[in-house]
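> sequence-free structure coming up:
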């Protein structure tokens, strides 16, 4: 692809000629408007106008995905034509500016009157543009190195109950989980700085237990503290985690925003655990919003180290192939022409995960480079959290040996299979 352009791919629905609407989209998000204006010279258009690269029709439908008062006023009705659209935007229009990148490839496009459906599917960029932004501080290899874990997934869990426990009670649970053998623990997305367990109390209380465990055993556990807040507060919270010897913070990406995450990345060298709660509002409608491929590209430019992809066979809406595609995309370089630099991020699986879902997860990822978080799969194991973690490790041993879980015959794994179901 060109060194000077960013390419965006969309699904479009319109009762108009798709090629004409693609040209409207390109003009709206670059140098044009609905009429030619003073100062819009041929030279300026050649330098700054977006270009339609592809229009591939996919077939019409009888009913619109979304209503448009504009089309009603014009008395324009179906059939509604769907097409795959690819548009190239000049890098020079955007510069190193994540919010403006998002405004360029999304922005007013969803509001164009002729459009009855639009979804941003993917972004492609040259390595020269990707290099303008921060790489992950730890990413896949750095996260592994910090924990001393090789050749297997990282096994983690989530603090439960989600919210309500006091700082000392959370610290007690973290100590139990460390002793059980987890690699990774995270706060829930709804527990950030509550009155009953404020960060100023929770971080020192929890890290005292993790440090004591680390000093006694030589084994570290990564704790992702939820520091979601306004930007200055997140910086302060990250500083506290670092001062207490922590290695990771978590933020709710959609509510902190691209600039908030980018500012946090610039401030701290801690691992940033990216939680995508709320992403379904952007992604679930097939002809509205932003697909994961485009979404992960923007937040990887912001500098996250880990990215949630939900789980296979879990409690959320994602089909297995959607989760698989998301995880594999996290483990690919962001730029197609990347050479040398490793900017992969660790896909984080959660939502109803336990030993029995591990084989399909490994098959989906195609490597052990993933974070496998089991809440109930560890904490609800009939023989306790330690047995829950051992069941995950036994499941991995079975998978990596090519043996079915039922044929492996390890006590904690067998108990998990009997309790949670095959």
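Sure thing, it's come through. No experiment lies behind these values; they were computed from the predicted model shown.
> Please make it C-alpha for all contacts and neighbour counts, starting now.
Fine.
> which stretches of the protein form strands?
Ranges of strands within the chain are 5-14, 51-61, 80-90, 117-124, 154-158, 184-186, 222-226, 248-252, 271-275, 288-290, 306-310, 346-349, 371-373, based on DSSP state E.
> Mind putting these into JSON lines with distance to residue 171 and mean neighbour count?
Compiled in JSON lines, the strands of the chain are given as follows (distance: least, CA to CA, whole Å; neighbours: other CA atoms under 10 Å):
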{"stretch": "strand 5-14", "distance to residue 171": "45", "mean neighbour count": "24"}
{"stretch": "strand 51-61", "distance to residue 171": "55", "mean neighbour count": "16"}
{"stretch": "strand 80-90", "distance to residue 171": "49", "mean neighbour count": "22"}
{"stretch": "strand 117-124", "distance to residue 171": "41", "mean neighbour count": "23"}
{"stretch": "strand 154-158", "distance to residue 171": "13", "mean neighbour count": "24"}
{"stretch": "strand 184-186", "distance to residue 171": "11", "mean neighbour count": "22"}
{"stretch": "strand 222-226", "distance to residue 171": "11", "mean neighbour count": "26"}
{"stretch": "strand 248-252", "distance to residue 171": "16", "mean neighbour count": "25"}
{"stretch": "strand 271-275", "distance to residue 171": "20", "mean neighbour count": "26"}
{"stretch": "strand 288-290", "distance to residue 171": "38", "mean neighbour count": "23"}
{"stretch": "strand 306-310", "distance to residue 171": "23", "mean neighbour count": "25"}
{"stretch": "strand 346-349", "distance to residue 171": "23", "mean neighbour count": "26"}
{"stretch": "strand 371-373", "distance to residue 171": "19", "mean neighbour count": "27"}
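> Presented hereafter is structure B, for comparison with structure A:
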């Protein structure tokens, strides 16, 4: 649809009425900045993301069951934010609406009819945000939250194992999970990678995963890599008596199915996919194949990190969980600091999206990465609120003066107090 929707035609079709049933709608909350009359702008957002056109030369139309509805508008005062460039189309629609000298920030809630939606994350995001940021009369547009009715939410697949299922598979109790990525992600051959994997698993790590940059190219082709990982894992399970989990990289446009088949042949337990690159369908497909699914952040930070454009980290996490991710990467700054503290507002929102009741769907396991150290485990536990989290660690292990195995064991000792 076009970006020329500042029309008030059939305005009542796009406004909430108490006669409507809330169970028939998904409620989206936005933070926007505009210099236009906000009542008209909010109607334009609802119009653009649903019917758009309400009259055609083919007879009377009644689209009221399919129109998005403006529920509320809260004025947050003047704003100088200009995260999106303004433009005006040379149409009477734009010309009819006056622009104020001072822009204001608002929170706007819009209800989207389930009659228009399928239970997929891509459909939900397309309808609730798709072309919002394209509108030339918005200086900022951030999707903050999505509230789904149970009757719709329950139709999504959700995690196959989730946090409790993953813990049962690993067999660990009363501690977080530890994983090392196969770094350096490029340049090492498989023999060199195995020299890193073996001591880390022997030192007590629960998992090894491909890096998000790992490919099926020389000097590390997946057939040999996964065979070697599986053989090493089997040896270390027998030696330590502990279960170990392996993850393959499925961030692959042209080789998704062949790499998945190879991983299954060698008994690889899980995969990492990047819905920001692969699409949410990659989570669903990996789930269908029986993998533990780790939703990686590659390709999405440009959508979720900007303060005034895109979607919130909490919405992204919610969509990954609904799609079937068992483990979900947390924001890069998650868990920062050197003192024990509780979660800040942003951290609490993404943790809530992982673990809150969601129409019977299992809780997802938050994944923390980037500069994590053993002495800071109490910080991470306090922020998450439990030991149900998954740490991806490389530097703190690699830089240990006594080597990889001792570096890995330091995390296990910190977790158990031994």
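That came in fine, so what should we check first? Remember, it's a predicted structure, so these values are computed and weren't measured experimentally.
> closest one to residue 411 of structure 1 among the strands of structure 1?
Nearest of the strands of structure 1 to residue 411 of structure 1, taken as CA to CA: strand 154-158 at 18.6 Å.
> tell me, the closest one lands on which residues of structure 2?
Using TM-score structural alignment, the residues of structure 2 aligned to strand 154-158 of structure 1 are 177-181.
> The matching stretch vs structure 1, average distance?
Once the two models are superposed, stretch 177-181 of structure 2 sits on average 1.6 Å from its counterpart in structure 1 (mean CA distance after the TM-score superposition for structure 1).
> quick revisit: what's the closest of the strands of structure 1 to residue 327 of structure 1?
Nearest to residue 327 of structure 1, of all the strands of structure 1, is strand 346-349, at 5.3 Å by CA to CA.
> helices and strands around the closest one, which ones?
When contacts are defined as 3 or more CA pairs under 8 Å, 6 or more residues apart in numbering; DSSP states H and E, strand 346-349 of structure 1 packs onto strand 306-310, helix 320-330, strand 371-373.
> Okay, helices next: where are they in the stretch 251-400 of structure 2?
For the stretch 251-400 of structure 2, the helices defined by DSSP state H, counting those that start in this stretch occupy 256-265, 275-278, 281-288, 301-304, 313-323, 345-355, 377-384, 395-398.
> Average separation of the fourth one from the aligned part of structure 1, please.
Pointing back at helix 301-304 of structure 2 there. Overlaying structure 1 shows helix 301-304 of structure 2 at a mean distance of 1.4 Å from the equivalent residues (mean CA distance after the TM-score superposition for structure 1).
> Please identify the buried residues of that helix?
Neighbour-count burial for helix 301-304 of structure 2 flags 303, 304 (criterion: 16 or more other CA atoms under 10 Å).
> and if you look at stretch 338-353 of structure 1?
Within stretch 338-353 of structure 1, the residues that count as buried by 16+ other CA under 10 Å are 338, 342-353.
> that older thread, which one, of the helices and strands packed on strand 346-349 of structure 1, ends up nearest to residue 240 of structure 1?
Checking those against residue 240 of structure 1 by CA to CA gives strand 306-310 as the closest, at 20.5 Å.
> Distance-wise, check the aligned residue in structure 1 for residue 230 of structure 2 relative to residue 231 of structure 1.
When structure 1 is aligned by TM-score structural alignment, residue 230 of structure 2 is paired with residue 207. The gap separating residue 207 of structure 1 from residue 231 of structure 1 is 23 Å, by CA to CA, to the nearest Å.
> More neighbours: which of those two?
residue 207 (22 against 18; other CA atoms under 10 Å).
> Return the residues in contact with that one.
Contacts for residue 207 of structure 1 were tallied using CA atoms under 8 Å, 6 or more residues apart in numbering; they are 244, 245, 246.
> list the contacts for the first one?
Under the criterion of CA under 8 Å, 6+ apart, the neighbours of residue 244 of structure 1 are 203, 204, 207, 208.
> again, but for the second one
Contact partners of residue 245 of structure 1, counting by CA under 8 Å, 6+ apart, are 207, 211.
> ok, the aligned residue in structure 2 for residue 217 of structure 1 to residue 157 of structure 2 distance?
With TM-score structural alignment as the criterion, residue 217 of structure 1 lines up with residue 240 in structure 2. In this view, residue 240 of structure 2 and residue 157 of structure 2 are 35 Å apart by CA to CA.
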